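Q: sequence-free structure coming up:
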């Protein structure tokens, strides 16, 4: 087999879709496979054990000696914030799972996740009286983008980085000026990661029904994108350097919020593949818009399938 699928233990498709995406990120895969453990499995702490089991899965996926593998031991090792292992009969949100997995892996081996997926957001307030800069920088592994009322990834990114004027009753207290002043507030990316993960916020709270729903509205995303306009430029960066990224993976959700299925589409550079649990097949990108942008079908009915997470790699 050229590529290996992963068995679904019940509703563990969210795990399978994430692990297949991470495996296809070459530098991250190699980092995991190159990890060595200086003690036996029974001596590993809970975070190291997750990394140990992930390495085993990546090893099987790399060897390509079977049609599909399984995640039984990984699920037993994977501990949530409450200290409980994965319940294979209860589906979890892929973003929630990915965040917890990254948290555990980074605790097991510092830099493992950061080196491939780590970026930095800069929350800034600029005093308009004396141009004083107040800044807080925070690391991130993914960026959540709004979908409601927005039709494209660039439009959503512009909203994400949109500036806000703080004035009148909302003036900002500038400690350098010693008084309240008009100020410009903004959020911007100060460091781009090698692999940029976007979460599309399709799960919303409906104020009319007081229930969470899934949005399948139209939202387009290109195969290649330049993100230079969203990156904070400073003296340590080449001002002429483009931030070109290529779409390398899509995690797709089909169905409703309470009843759905996840699978992955990946770009191997030579061809595109669909990983749907144990089934691996080639994918034609000519169908990308029809399959994953959401919106309406030919009968003007809402589509049930759309992209939920996007992974872009820096060119």
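A: Looks like it arrived, so ask away. Nothing here was measured: the structure is a model prediction, and the numbers come from that model. Residues are numbered from 1 along each chain as shown.
Q: going forward, measure contacts and count neighbours with C-alpha atoms only.
A: OK.
Q: who's in contact with residue 41?
A: 49, 52 (CA atoms under 8 Å, 6 or more residues apart in numbering).
Q: and the gap between the closest residue to residue 32 other than its chain neighbours and residue 87?
A: When the adjacent residues along the chain are set aside, residue 32 lies closest to residue 55, with 5.8 Å between them (CA to CA, 6 or more residues apart in numbering). To residue 87, residue 55 is 21 Å away according to CA to CA, to the nearest Å.
Q: Settle it for me: which of those two has more neighbours?
A: Under the criterion of other CA atoms under 10 Å, the comparison of residue 55 against residue 87 puts residue 55 first, with 22 against 15.
Q: was I right about the more buried one contacting residue 28?
A: No - between residue 55 and residue 28 there is no contact under CA atoms under 8 Å: 11.0 Å.
Q: How far away from the center of its chain is stretch 57-73?
A: Put simply, stretch 57-73 sits 23 Å off its chain's centre (CA atoms, centre = their mean, to the nearest Å).
Q: Identify each buried residue in that stretch, please.
A: 57, 58, 61, 67, 68, 69, 70, 71 (16 or more other CA atoms under 10 Å).
Q: before we move on, what about stretch 100-109?
A: 100, 101, 102, 104, 105, 106, 107, 108.
Q: And the furthest pair within those residues?
A: Maximum pairwise distance among the buried residues of stretch 100-109 (CA to CA): 12.3 Å, between 100 and 108.
Q: if we can go back for a sec, now the buried residues of stretch 100-109 as JSON lines including distance to residue 173?
A: Compiled in JSON lines, the buried residues of stretch 100-109 are given as follows (distance: CA to CA, whole Å):
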{"residue": "100", "distance to residue 173": "36"}
{"residue": "101", "distance to residue 173": "39"}
{"residue": "102", "distance to residue 173": "36"}
{"residue": "104", "distance to residue 173": "38"}
{"residue": "105", "distance to residue 173": "39"}
{"residue": "106", "distance to residue 173": "36"}
{"residue": "107", "distance to residue 173": "37"}
{"residue": "108", "distance to residue 173": "41"}
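Q: one more structure, for comparison:
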């Protein structure tokens, strides 16, 4: 979690764009919590529960909300916490910052995260990027994460015995490349896009020629 957030912070165009976002007051203010600067462990956040208890130790249930509205509010809060993290990393003279506010609200598949459990970094990155871009969309702002981190790749079928070719573009934010058999990232990317001959039963059916 921390390594992913630090890597996002080090992408200057992304950092600058997110810190410049003004979140309307209707989504609450951004007053730092007292425990933001405490230097202790995350034990109190490791067993986060989805239910809350009032002072009489009775479980309380929030009134039902519109699902889309609730999701939008969650995404906005994720964006706010990312801004807070980036702000501290950029301007604070402290030697540490513990993102407790982020820990409190971040969820995987709608469930609170136990910080003692190992999580997949790629899944975490995708979840954060999606939430931030959805928050920006709600605020009618450009989806900067997709713009800075994303790209397009083309899945091409090039017929061998005829002049026809087929191409389908897909958006991506992350790609996984094999680094074990390559000396550098360039070689890994070259291997990622290397062609593959489809023959026999796997041969591609050319719709224009109506044959394989």
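A: Looks like it arrived, so ask away. In this text the structure is predicted, and so the values were computed from the model without any measurement.
Q: what's downstream of the strand or helix carrying the residue nearest to residue 32 of structure 1, the next helix or strand?
A: Assigned by DSSP states H and E, residue 55 of structure 1 belongs to helix 46-63. Downstream of helix 46-63 of structure 1, the first helix or strand assigned by DSSP H and E is strand 68-69.
Q: Which part of structure 2 matches that following strand?
A: Using TM-score structural alignment, strand 68-69 of structure 1 corresponds to residues 96-97 of structure 2.
Q: again with stretch 48-56 of structure 1
A: Using TM-score structural alignment, stretch 48-56 of structure 1 pairs with 76-84 in structure 2.
Q: superposed on structure 1, where does the matching stretch end up, distance-wise?
A: Its aligned residues in structure 1 lie a mean 0.9 Å from stretch 76-84 of structure 2 after superposition (mean CA distance after the TM-score superposition for structure 1).
Q: just the strands in the stretch 151-300 of structure 1 please.
A: With strands called from DSSP state E, counting those that start in this stretch, the stretch 151-300 of structure 1 shows them at 164-166, 172-174, 179-181, 183-191, 195-201, 203-206, 211-214, 224-226, 244-255, 260-267, 272-276, 279-283.
Q: out of the ones you listed, which comes closest to residue 92 of structure 1?
A: strand 260-267 (10.3 Å).
Q: can you give me the strands in structure 2?
A: With strands called from DSSP state E, structure 2 shows them at 52-53, 59-60, 107-108, 111-112, 151-158, 165-172.
Q: Now that residue 145 of structure 2 has come up, it's in contact with residue 13, right?
A: No - counting by CA under 8 Å, residue 145 of structure 2 stays clear of residue 13, with 9.7 Å between them.
Q: more crowded one of those two?
A: Neighbour totals were compared for residue 145 of structure 2 and residue 13, and residue 145 leads with 23 against 13 (other CA under 10 Å).
Q: Could you check which residue of structure 1 pairs with that one?
A: With TM-score structural alignment as the criterion, residue 145 of structure 2 matches residue 113.
Q: ok now do its match, which residues does it touch?
A: By CA under 8 Å, 6+ apart, the contact set of residue 113 of structure 1 is 28, 102, 105, 106.
Q: Equivalent analysis for residue 182 of structure 2, please.
A: Contacts of residue 182 of structure 2 (CA under 8 Å, 6+ apart): residue 188.
Q: How many neighbouring residues does residue 73 of structure 2 have?
A: 16.
Q: if I pick it, what's in contact with it?
A: The contact partners of residue 73 of structure 2, by CA under 8 Å, 6+ apart, come to residue 27.
Q: repeat for residue 169 of structure 2
A: 152, 153, 154, 155.
Q: Quick one: map it onto structure 1.
A: Under TM-score structural alignment, residue 169 of structure 2 pairs with residue 137 in structure 1.
Q: And for residue 17 of structure 2?
A: Matched by TM-score structural alignment, residue 17 of structure 2 corresponds to residue 31 in structure 1.
Q: Pull up the gap between the residue nearest in space to the middle of structure 1 and residue 185 of structure 1, please.
A: In structure 1, the centroid-proximal residue (CA atoms, centre = their mean) is residue 197; its distance is 3.5 Å. Residue 197 of structure 1 is 24 Å from residue 185 of structure 1, where distance means CA to CA.
Q: And for residue 312 of structure 1?
A: 27 Å.
Q: Specify which residue of the two has the higher count of neighbours.
A: residue 312 (22 against 19).
Q: elements contacting whichever helix or strand the more buried one is part of?
A: Following DSSP H and E, one finds residue 312 of structure 1 within strand 305-314. Packing contacts for strand 305-314 of structure 1, counted by 3 or more CA pairs under 8 Å, 6 or more residues apart in numbering; DSSP states H and E, involve strand 195-201, strand 244-255, helix 288-292.
Q: From the contact counts, what lies against the longest one?
A: The reference is to strand 244-255 of structure 1. Looks like strand 244-255 of structure 1 contacts helix 13-23, strand 224-226, strand 260-267, strand 305-314 (3+ CA pairs under 8 Å, 6+ apart).
Q: Show me what counts as buried in that strand.
A: Buried, per 16+ other CA under 10 Å, within strand 244-255 of structure 1: 245, 246, 247, 248, 249, 250, 251, 252, 253, 254.
Q: same check, this time on stretch 187-207 of structure 2
A: 188, 189, 204, 206.
Q: now stretch 125-144 of structure 1
A: 125, 126, 127, 128, 140, 141, 142, 143, 144.
Q: Out of these, the closest to residue 37 of structure 1 would be?
A: residue 141 (25.2 Å).
Q: surely that closest one meets residue 195?
A: No - the pair residue 141 of structure 1 / residue 195 is not scored as a contact, 9.0 Å apart, by CA under 8 Å.
Q: shared neighbours of the two, which are they?
A: residue 117.
Q: What residues does residue 186 of structure 1 make contact with?
A: 123, 124, 125, 161, 162, 163, 164.
Q: My error: substitute residue 106 of structure 2 in the last question.
A: Going by CA under 8 Å, 6+ apart, the list of residues near residue 106 of structure 2 reads 78, 112, 113.
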